[in-house]
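Colleague: here is a sequence with its predicted model. Questions after.
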Amino acid sequence: MSDEEWERFLRESVEGAAGAPVEPSARAREVERRLRERSGQPEGWRTYSTARPRRRTGWYVTGLVAAVVLLVLGLFPQQVVGWFGGDDGGQEGAPLAAESQRPRGAPGAEPHLRPTLAEPFRGSPAARWADGAAGITVPPAKATGWMDAAGVERALRQSRDFLVAAGLDSRVLRGERPTKAIALLNPHQKDVQEYLRTSLSSTAPAAKTNPLLLFSRFRPEQARLVGDVVKTRGRLTYREGKRGAVEVTADVTFVYPVTPAGDRGRNAKVVRTIVRREVVMSWDDPAKVITEPGTASLVSYALDMTNGGCSAPTGYFVPPFGTADEQPADEAHQVDPYDRSKPIDTSNGVTGTGTGTGKDKGCSTATRS
């Protein structure tokens, strides 16, 4: 052995050679023995396992629930609204979605606030309703009876035009003749034409010839509208009627804020006259029914009103501005004029509801206005 090799041997004996096996300590041998005794593949005494990532199941579940809720709201908005108290679900003060079907219940309670000239719909569910014709929902048109889809669309549009002309025209509201509305009615329907002549010419019409059954009218010397807005909520539906006609049914509630005609003060009393009408119009096949283009025959019409007068018919709404008119009509029979979940009760003919003189046995007491 050379001197260089002998010197390297002595140095490695003291410092240790690179890569030489190292005897594990007693603690290391104990850990390794315990790992061998466990089931499965043993791990080295200086090895480690990568931590498993956590599954974020909470976020997945939340996202799935949110997606289902949005889907249900999109497909069944009215049903979901009905689950939470009538048809006024959603954030307070937010406009309501259009009414596409009959609601399940009455709107929820509103804060008990009196209407004012600046806010005539304050404290009323109508504050969240649409203005004028925008509150009357028109469904998509499909071919029905003798009409194709375009004909049904035209019939629906003209049916809404009749409601606008009869219940929203400012001149008609002031008591003038409803010329535009009459022009949309079949002139060959004798019983309806007789009703129109009698109702609009009489100063003391009978219940069955009361023009209020179809037209909204106030005496300009007795009441005036507050502002230019009338709130509405309702819808049109249609089906095939007799002899293949397209039968359109309108169910619409109108809310008219009015004040005494002679009171122009800042603290003038504001009363809301609430009118709900159900009108059925038949757009007949001219090959089977004598009619004129662009006109419909009336099948039926019914009225329910609050704060419109409970005494003998006058042909005009009579809001209860005086203290004598504010006596309850019938405490045993109370109704909610904003409840559109049930059809108008026509068992006793024309119905009139709300606070009034109580001289008409058909009047009930409104729970709110």
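Modeller: Now that the structure is in, tell me what you want to look at. Residues are numbered from 1 along each chain as shown.

Colleague: hey, let's count contacts and neighbours off CA atoms from now on
Modeller: Will do.

Colleague: tell me how many other residues surround E4.
Modeller: Neighbours of E4 under the rule other CA atoms under 10 Å: 8.

Colleague: and the spatially most central residue of the chain, which helix or strand is it part of?
Modeller: Nearest residue to the geometric centre of the chain (CA atoms, centre = their mean): E99, 4.1 Å. For E99, there is no enclosing helix or strand under DSSP states H and E.

Colleague: what do you get for E176?
Modeller: E176 belongs to no helix or strand, assigned by DSSP H and E.

Colleague: tell me if I'm right that T295 and K180 touch.
Modeller: No: between T295 and K180 there is no contact under CA atoms under 8 Å: 11.4 Å.

Colleague: which one's more surrounded, these two?
Modeller: Each of T295 and K180 has its neighbours counted (other CA under 10 Å); T295 has more, 22 against 15.

Colleague: what about A296, distance to V61?
Modeller: Distance, A296 to V61, by CA to CA, to the nearest Å: 55 Å.

Colleague: before we move on, what about P286?
Modeller: From P286 to V61 the distance is 60 Å (CA to CA).

Colleague: which ones are touching the residue nearest to the centre of the chain?
Modeller: E99 sits next to Q78, I136, T137, R233, G234, R235 when contact means CA atoms under 8 Å, 6 or more residues apart in numbering.

Colleague: now the closest residue to A268 other than its chain neighbours: how far from G167?
Modeller: Leaving aside its sequence neighbours, A268 sits nearest to T259 (CA to CA, 6 or more residues apart in numbering; 6.7 Å). As for T259, its distance to G167 is 18 Å (criterion: CA to CA).

Colleague: okay, pairing it with this:
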Amino acid sequence: MKAGGGDGGSSVSDEEWERFLRASLEGVPDAPEEPSARDRAAAARRPPERAADTAWRAYTPPRRRSRKGWYVAGFVASVALLAVAFAPGGVTGLFGDDARGADAAPLAPESVAPTAPPDAGPEAVRPTLAEPFKGSPAARWADGPAGITVPEARATGWMDRAEVARALRLSRDFLVASNLEPGVLRGERPAGAIALINPRQRDVQDYLAAAFRSPGEANDPVLLFSRFDPAQARLVGDVVKTRGRLTYAEGEKGAVRVTADVTFVYPIAPAGGGDAVVRTIVRREVVMSWDDPAKVITEPGTFSLVSYRADMTNAGCGPATGRLIPSFGGGGGGTASGPAVDPYDRSTSMDERMGAAGDEECGTATRS
């Protein structure tokens, strides 16, 4: 995508969007107390490199990149937010073909962190248009939203049980709207997801405005949203495989803090046709704070974005373009300076996966 590219098909222009943001950020006196800025950093570096299964070395492995973004913002007076509706259902009918991969016994939902990576499989096999998850652990994962485990709600912080259940549902809706909504995957503005973010967060709203106006390393929309360039790549079939879970606990000022840790697997083919199929894998950690409106200025039905991190495989290792850029030759561009990592290994924490704060590497994935 060219620098300064537009919204990829949204009916709202960047200029109109920025005017809306500027209008919504006008302060009002006597606002509730603003939380102070808080620094966040990863606690540990990556573990030693795990030996790769030789079966997965039958072809050039894809490049992977770890990236993180930290936004902890002040809050100012509230303003009415334009409601944007979206359906939290599965991804359907994106680009035509229906391809669900090889038959395999589905895994039980992920309710706790796994203790080991998934098996590599008995032999090296390549994905096809008919079976885009062939040879991948994701063949046993659930489809779309079904792969995101939502825990049982209980009264926490300022919320009762029903309010916590609603916060968890909306948190999953955000992940769906950010990473599974068909228009967003085709590069359109993720209006439904943005509507769930507290519009009073100046830092986040500034980031969003810059990310869709002129994406770059500091303002890259793929840090939060999965977006492809339809002129370069097309999704194979109507299924994105997912695995992960939500957890929650009481946060600052009695808020309910929800943490999402989810891996998304996208089967991709060249936009121009052909039978080459690759997979782009994105593991995301997003921390959302559902704040007490008596203590923090917020909009009903929105959360404050605390932090977000992404570990991406076969998504491009060159300069930021605002899109995930899969390589169909296996290289992915850029220089592989980081360690080899299994992108399906969810037993490794994101702190270990990402490394120390400020670290950004392009390494090699042991499989895709």
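Modeller: Cool, got the structure. Small disclaimer: the values here were computed from a predicted structure and weren't measured.

Colleague: how close does the equivalent of the residue nearest to the centre of structure 1 over in structure 2 get to S347 of structure 2?
Modeller: The alignment partner of E99 of structure 1 in structure 2, by TM-score structural alignment, is E110. According to CA to CA, E110 of structure 2 stands 11 Å off from S347 of structure 2.

Colleague: where does the longest helix seen in structure 2 end up in structure 1?
Modeller: Ranked by residue count under DSSP state H, the longest helix found in structure 2 is helix 161-179. Mapped onto structure 1 using TM-score structural alignment, helix 161-179 of structure 2 covers residues 149-167.

Colleague: check the fit of that stretch onto structure 2 and give the mean distance.
Modeller: Aligned to structure 2 and superposed, stretch 149-167 of structure 1 gives a mean residue distance of 0.2 Å (mean CA distance after the TM-score superposition for structure 1).

Colleague: list the buried residues in that stretch.
Modeller: Within stretch 149-167 of structure 1, the residues that qualify as buried are 151-153, 155-156, 158-167, counting by 16 or more other CA atoms under 10 Å.

Colleague: more neighbours: A296 and V61 of structure 1, which one.
Modeller: Per other CA under 10 Å, whichever of A296 of structure 1 and V61 has more neighbours is A296, with 27 against 11.

Colleague: quick check, that one in contact with S282.
Modeller: Yes: with contact defined as CA under 8 Å, A296 of structure 1 and S282 form a contacting pair (5.4 Å).

Colleague: what about the strands in structure 1?
Modeller: Secondary structure of structure 1 by DSSP state E: the strands cover 130-131, 136-137, 223-225, 231-240, 246-260, 271-283, 297-306, 334-335, 352-353, 363-366.

Colleague: mind putting those into a markdown table with distance to V192 of structure 1 and mean neighbour count?
Modeller: Listed next are the strands of structure 1 as a markdown table, based on distance: least, CA to CA, whole Å; neighbours: other CA atoms under 10 Å:
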| stretch | distance to V192 of structure 1 | mean neighbour count |
| --- | --- | --- |
| strand 130-131 | 30 | 19 |
| strand 136-137 | 24 | 22 |
| strand 223-225 | 29 | 21 |
| strand 231-240 | 21 | 22 |
| strand 246-260 | 17 | 24 |
| strand 271-283 | 12 | 24 |
| strand 297-306 | 7 | 20 |
| strand 334-335 | 30 | 16 |
| strand 352-353 | 22 | 26 |
| strand 363-366 | 26 | 25 |
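
Colleague: redo those strands as JSON lines? Include distance to P95 of structure 1.
Modeller: Formatted as JSON lines, those follow (distance: least, CA to CA, whole Å):
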{"stretch": "strand 130-131", "distance to P95 of structure 1": "7"}
{"stretch": "strand 136-137", "distance to P95 of structure 1": "14"}
{"stretch": "strand 223-225", "distance to P95 of structure 1": "22"}
{"stretch": "strand 231-240", "distance to P95 of structure 1": "12"}
{"stretch": "strand 246-260", "distance to P95 of structure 1": "16"}
{"stretch": "strand 271-283", "distance to P95 of structure 1": "19"}
{"stretch": "strand 297-306", "distance to P95 of structure 1": "23"}
{"stretch": "strand 334-335", "distance to P95 of structure 1": "24"}
{"stretch": "strand 352-353", "distance to P95 of structure 1": "27"}
{"stretch": "strand 363-366", "distance to P95 of structure 1": "24"}
